[in-house]
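Pasting a predicted model and its sequence here:
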Amino acid sequence: MNIGFLGLGKLGLPVSLAVESKGHKVFGYDISKQTIDDIRNRKIRYREEWVDKYLPKTKLEINNINELVKNSEIIFVPIQTPHEPQYEGVTRIPDKRIDFDYSYLIDGIKDLSAAIEKNGEDKVVIIISTVLPGTIRSNIKPLLGNHTKLCYNPFFIAMGSTIRDFLYPEFILFGVDDEAAADTAQKFYKTICDSPFYKTTIENAELIKVSYNTMISTKISFVNTIMEACHHLPNTNIDEVTNGLKLATRRLISSAYMTGGMGDGGGCHPRDNIALSHLSQKLKLSYDWFDSIMMQREKQSEWLANLIIENSKNRQINILGKTFKPETNLILGSPSLLLKNILLEKQKKVFSWDPYIDEKYEAVCEKYNWTNNKISHVFFIGTKHPDFIKFKYPKNSIIIDPFRYIYSVKDSKIIRIGDNTTS
């Protein structure tokens, strides 16, 4: 089939490459000249599994929007619906709760619908963007012409593993507005994978998408609370506790996201909790569960900041890692950055470094005083990069490890958060 993508960013491009790998002809359009130039030069500015395999040999055809419409049978719309920067999870959350910003999606749909009407043929349009329940019907459908056959198909992918997650999904969530369009899409997906194809109303699909993301946040906030308890309770170890809980697959679902560490991060989960908190208040629900999830995340980060301060007397504070996910350069919603900002709020000077973002170790070593034997250090592991296992920690350092994956560093003390059996 001929498949189009209105948007070739961090979601659109990897998915287009995945679709192309299954033998489909792929067309794309993006308003960003930088994005188009990067694709034509066969490079991207973010880390994504499997892109190196597919991007160099792609035959993705870059079109203008009119050509995209003319060439495509199905058009995916992976346009961003961001939050305001203060709601992205790297700073304290303001008291006011707000919805996502739908302006980019609305502008893109307006342009796409106009191009489809100009072309004069029916086209299947599949919106991927994350939205709150009711948004598609109230904000998007009124913009559509008669030839736009709408579907809502949000993906359950993680940035950094988009191609793999698209090709091997748990299930395909599909909000139906036009049955014929849904049938066309289902035939397409049979060429991609054999995962269950779950058809429901658009409103149900909108709610399932954000509920899925916030369920992950719920598990993370719960297990990190248990980790904090283990840090105080004698003879307890968070990993032994969670390994026991992971065996309860009949009642506690799966073992995923059941390991203590840093708070939830990324471009979806923190902001989805904030948006659902906004919806909770709008609907006057009896209890704003989603606000509690985000407050746990923020309070845990403050507890970690205080733990660093307690161990930093006459020591320089260093945070190793800025990304929300190991071995990527993705920082959106990073709990490590939230931690740094809380420390700065407390008037502490903080040095932070990430090998996947910043200058190489040799370039910053002297600048960050890591070779100065007269300065003592405390290091906090903000991202579980494997690089920090073999990091050259200065002598007599204190290393605070919320992931408990660093076991021995010569002439240094390791504080393994949530492990009270070895301290």
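Great, that's in hand. Numbers count the residues shown, from 1 in each chain.

Please count neighbours and contacts with C-alpha atoms only from this point.
Noted.

residue boundaries of the strands in this structure?
Secondary structure of the chain (DSSP state E): strands located at 2-6, 25-29, 61-62, 74-77, 123-127, 148-152, 172-176, 197-201, 315-320, 350-353, 376-381, 398-401, 413-416.

which strands and helices sit next to the first one?
This points to strand 2-6. Applying 3 or more C-alpha pairs under 8 Å, 6 or more residues apart in numbering; DSSP states H and E, one finds that strand 2-6 makes contact with helix 12-21, strand 25-29, helix 65-71, strand 74-77.

go with 10 Å
Other elements packing on strand 2-6 under the criterion 3 or more C-alpha pairs under 10 Å, 6 or more residues apart in numbering; DSSP states H and E are helix 12-21, strand 25-29, strand 61-62, helix 65-71, strand 74-77, helix 103-119, strand 123-127.

this is the comparison structure:
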Amino acid sequence: MSAVYNDAASAAASALAPPASDVATVAVIGMGYVGLPTALALRDAGFPVVGIDISEQRLDAIRSGAVDLLDRDRPRLTEALRSGLLDLTSELRALAAADAVIIAVPTPVDDDFAPDLRAVHAACGAAVMHARAGQTIVLTSTTYVGTTQELLVEPLTERGFTIGEDIHVAFAPERINPGDALWEQATVPRVLGGATQACAEAAAQIVAATASKLHVVSSPEAAELTKLQENTFRAVNLAFANEMAAAAGFYGVDPVEIVEAASTKPYGYLAHYPGPGVGGHCIPVDPYYLLAPLRDGGVPSPVTESAMVAVAGRPAAVADRALALTAERGIADAGARILLVGVAYKPGVEDHRESPALRIAGRLARRGAQVSYHDPLIPTVDIPGAGTQHSVVAPDAADYDLVVVAVVHPEHHYAFLADAEHVLDATYRTPGGQFRHAL
């Protein structure tokens, strides 16, 4: 059975401001792009928060404000640190003093696209080791179905706790879109599944402070699968968008024009746009947490499997198309001078982890091309096969045999593209270039 807690965040904030001595202290394990905004939201709601991260470098960056946040969130961080309601530590023993624990550690995949579970195993293990009666533990990291049961419920039971009575456990997947000023965390509903009804109710008292409302599902497994369905849906549709872009190129029409025209249909269609590949920590990663157990269980998933092959192969396809274009003009791979525009994993962020643009650059470099890049948000980056590179601040596009556009940041200017002779625009959105080429 599902339930919805309307305006839960507002109710929690109202009830908890100003903070009182009996307000629950919340420990957040993992102070990355999910944990830090979560800690700020909890602090804004009046909870004293302890942010825990094993990286002292990350904690120092947070203390100095040198982290990737929306501009409007920087004063929130400054005030949180100044208020004394946000403490930062690398000491896991701080978990024992917390009334609630939120686990927000990364769940990446390795080079072979196998789920890398080390961080979530370590974080859950620490939470279990330091658990005490009266705590509420909420896992938010995207992971395989059954993680909450396997890594929290079962070991806590083995320690002698009675789940739903003297300790509470739930799964509430994060819904944070870095760099998105429209759908900030507090405006997005959250899904929550408790190990018992009492667990769901206890977790709701904490999670409600980070969302516009809660949708409570029947179990942690239901909540875990919900998150995997959300991001697998996106991956499949982005793969389809790239496929349709190729079809549009075959017919000589603009794929973005087609998407926007289809979007005028008020039902049964959700716009997805083609691009150079799928980046970030969720969409190109999370479906593998769905697929791996299904493969082991012999459950076929041909649509998702095919989509993820296409997603993984997209950056290489862009790079190979770029070198095919220069080869058509008699330029050998080793002599090709290529300017890559944008290396962030998506527009508007300073983060280049899991960036398809870097995979494009790496493949170009391995084939011998001379790769330069321009990104106004990322001054320095390591390109596989080319070493450390610095962004070309004011590029003269005419100096390059080809300009490959991978990421265009809002509120930045790209007038230099007008001077380019040949442009391969993997965003399908920029003007410029005497000769423009399709993927």
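Noted; the coordinates are in hand. Source: prediction; values computed, not measured.

TM-score of the superposed pair?
Once superposed, chain against chain, the TM-score is 0.82 (TM-score structural alignment, normalised by the length of structure 1); 389 aligned residues with a C-alpha RMSD of 2.9 Å.

In CSV: the strands of structure 1, plus mean neighbour count and distance to residue 215 of structure 1.
Listed next are the strands of structure 1 as CSV, based on neighbours: other C-alpha atoms under 10 Å; distance: least, C-alpha to C-alpha, whole Å:
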stretch, mean neighbour count, distance to residue 215 of structure 1
strand 2-6, 25, 29
strand 25-29, 24, 33
strand 61-62, 17, 37
strand 74-77, 24, 25
strand 123-127, 25, 22
strand 148-152, 24, 21
strand 172-176, 23, 16
strand 197-201, 15, 19
strand 315-320, 21, 28
strand 350-353, 16, 30
strand 376-381, 23, 25
strand 398-401, 23, 25
strand 413-416, 20, 27
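
Export those strands to JSON lines and append columns for distance to residue 300 of structure 1.
Output for these, formatted as JSON lines (distance: least, C-alpha to C-alpha, whole Å):
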{"stretch": "strand 2-6", "distance to residue 300 of structure 1": "39"}
{"stretch": "strand 25-29", "distance to residue 300 of structure 1": "42"}
{"stretch": "strand 61-62", "distance to residue 300 of structure 1": "45"}
{"stretch": "strand 74-77", "distance to residue 300 of structure 1": "36"}
{"stretch": "strand 123-127", "distance to residue 300 of structure 1": "35"}
{"stretch": "strand 148-152", "distance to residue 300 of structure 1": "35"}
{"stretch": "strand 172-176", "distance to residue 300 of structure 1": "33"}
{"stretch": "strand 197-201", "distance to residue 300 of structure 1": "36"}
{"stretch": "strand 315-320", "distance to residue 300 of structure 1": "16"}
{"stretch": "strand 350-353", "distance to residue 300 of structure 1": "18"}
{"stretch": "strand 376-381", "distance to residue 300 of structure 1": "14"}
{"stretch": "strand 398-401", "distance to residue 300 of structure 1": "14"}
{"stretch": "strand 413-416", "distance to residue 300 of structure 1": "15"}
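
Relative to residue 370 of structure 1, which of the ones you listed is closest?
strand 376-381 (8.1 Å; C-alpha to C-alpha).

average offset between that closest one and structure 2?
Its matched residues in structure 2 lie on average 1.6 Å from strand 376-381 of structure 1 after superposition (mean C-alpha distance after the TM-score superposition for structure 1).

can you point me to the longest helix in structure 1?
helix 202-232 (DSSP state H).

Understood, closing this out.
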